[in-house]
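J.: Here you go, sequence then predicted model.
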Amino acid sequence: MQPSINLPAPYGMHAGLANAFAACPLIAILRGVTPADAAEHGRALYEAGFRIVEVPLNSPQPFDSIAAIREALPADAIVGAGTVLHPSYVDSVKAAGGELIVMPHSDADVVRAAKVQGLACAPGVATPNEAFLALKNGADVLKMFPAEQLGPAIAKAWRAVIAKEVPLVPVGGIAPDNMGPFLAAGANGFGLGSALYKPGQSAEVTAAHAKAFVDGLALARGEAK
């Protein structure tokens, strides 16, 4: 007789994040943005088609920027924090209107704190062990980080054992013209940092970069007109 296999509980993604991700699976990382500029850049991203924006907590007054973007964007956008290194920050993110916690690591305490507050969470993972532990703790998205070191071959290997319902989101070194190999390997979306936004650039530059990424994603998906 074959031994029984205890399968994990069905994966369920945070509803708001799932809707935003379905609309556009590109996560804008506005590292270094200031509260005075945050809303303008958030609107530029939204108008280009983005629906998920994060402000890393090592930015100037990040909670004020999160609040400004949240107030500026329609309800179908998800705004959150990146580089969340300790669970004590989760309450402040929620108080600012954030709905998403993004991390460079997979600290179980941070993931659990996010889920207790009803927030979506995207922990950074670099190995299958980290990925499955993150999912066990309630992760909504697996942030493959750093993507430039992991590469499409790793994404393909992970996808063979990670349920297709779980989004794999490479972050690090992603450009408008290199998304195709990752998508072909099983990735679902991307986190976009300095190739999208650098501190001090104008909202017009952010809009142009955002359009390039949206067009690049369509091309990689075979959807370009």
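T.: Structure received.
J.: hey, let's count contacts and neighbours off CA atoms from now on
T.: Will do.
J.: residue boundaries of the strands in the chain?
T.: Applying DSSP state E to the chain gives strands spanning 26-29, 52-56, 78-82, 100-102, 120-122, 124-125, 142-144, 168-170, 190-192.
J.: now the second one: how far from the chain's centre is it?
T.: When you say that, I think you mean strand 52-56. With C-alpha atoms, centre = their mean, to the nearest Å as the basis, strand 52-56 stands 8 Å off its chain's centre.
J.: structure B:
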Amino acid sequence: MTTYTETWSELASARVVPVVVADGEAEGLNVADALRRGHLPIAEITFRVAGAAAAIRAISEDYPEMLVGAGTVIRPDQVDAAVEAGARFLVSPGISEAVVARARAHEIPIIPGVATPSDIMRAVELGLDTVKLFPAGTLGGPAAVKAFAAPFPGLRFVPTGGISAHNMGDYLMLPQVLAVGGSWMVDRALVQGEDWERVTELSRDAVELAEQVVASRPLPHPADLHPADSLGTAVEGEER
């Protein structure tokens, strides 16, 4: 079984997290296969559609090497559904103490969304060290990441919202950015049109660009970002 720390390491290594709308098993498997062929074996399946859990389950069973997670998780029962389906990480558009607590009960990584300094302070109070800056483009792009990061040394960001092939490198150049989330390589029109070759091509391009950026600004080692006992401390009820 993959450990909590190993999942964080895989997220850091991926650098790009495709945000996927996959309504059901067939779409999920086709998207996953296209991403894999593009050397991007990770997917955040959004819970905005009814078939999300089925897509996660199919991917986790047929492509166990994929790092599949659940996005738009806004209620504790969705945490349960995502974990039961095989999700290995969770992403939320905002920060909910109930959702974070349920994720910790399942010992699964969660990346809650933040949009203000108050949101970030709440995340820190909950013992979190990685947050999703959302919607990053609307909030000011890479400049916003720098501004938000300054008062919170050690905090890592996964900017999402308005990320594209044209600006992802600007985010990944920042040492505070663990990875970026985006949907351009899995655009809904491409998925519904079953243009899997285009999904693969865009994924491959994203991976190559991320590698070029990392070559000039290496990411911190994942073990330095998430100590092995970080979840255990919270689960055991100690103050963080």
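T.: Alright, I've got the coordinates. Quantities reported herein were computed from a predicted structural model and do not represent experimental measurements.
J.: Need the strands of the first structure in CSV (columns: distance to residue 182 of the first structure and mean neighbour count).
T.: Listed next are the strands of the first structure as CSV, based on distance: least, C-alpha to C-alpha, whole Å; neighbours: other C-alpha atoms under 10 Å:
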stretch, distance to residue 182 of the first structure, mean neighbour count
strand 26-29, 13, 24
strand 52-56, 20, 28
strand 78-82, 22, 29
strand 100-102, 20, 29
strand 120-122, 18, 28
strand 124-125, 16, 24
strand 142-144, 11, 28
strand 168-170, 8, 26
strand 190-192, 9, 25
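J.: Kindly list the longest helix within the first structure.
T.: The longest helix of the first structure (DSSP state H) is helix 203-220.
J.: between the strands of the first structure, which one is nearest to residue 43 of the first structure?
T.: strand 52-56 (10.3 Å; C-alpha to C-alpha).
J.: which part of the second structure lines up with the closest one?
T.: Counting by TM-score structural alignment, strand 52-56 of the first structure lines up with residues 42-46 of the second structure.
J.: how far apart are that stretch and its match in the first structure?
T.: Superposing on the first structure places stretch 42-46 of the second structure at an average distance of 1.4 Å from its equivalents, by mean C-alpha distance after the TM-score superposition for the first structure.
J.: Read off where the longest helix of the first structure ends up in the second structure.
T.: So helix 203-220 of the first structure sits over residues 196-213 in the second structure, by TM-score structural alignment.
J.: Need the residues that contact that stretch.
T.: The contact list for stretch 196-213 of the second structure, computed with C-alpha atoms under 8 Å, 6 or more residues apart in numbering, reads 15-16, 30-31, 34-40, 165, 168-169, 172-173, 184-186, 190.
J.: Looking only at that stretch, what residues are buried by neighbour count?
T.: 196, 198-207, 209-211, 213 (16 or more other C-alpha atoms under 10 Å).
J.: next one: stretch 10-27 of the second structure
T.: Neighbour-count burial for stretch 10-27 of the second structure flags 11-12, 14-25, 27 (criterion: 16+ other C-alpha under 10 Å).
J.: which among the residues you listed gets closest to residue 235 of the second structure?
T.: residue 11 (21.5 Å).
J.: Per the alignment, that closest one pairs with which residue of the first structure?
T.: Per TM-score structural alignment, residue 11 of the second structure is aligned with residue 21.
J.: contacting residues for that match?
T.: 51-52, 189.
J.: Look at residue 129 of the first structure and say how many residues are nearby.
T.: Using other C-alpha atoms under 10 Å, residue 129 of the first structure has 9 other residues around it.
J.: scratch that, residue 62 of the second structure
T.: Counted with other C-alpha under 10 Å, the neighbours of residue 62 of the second structure add up to 12.
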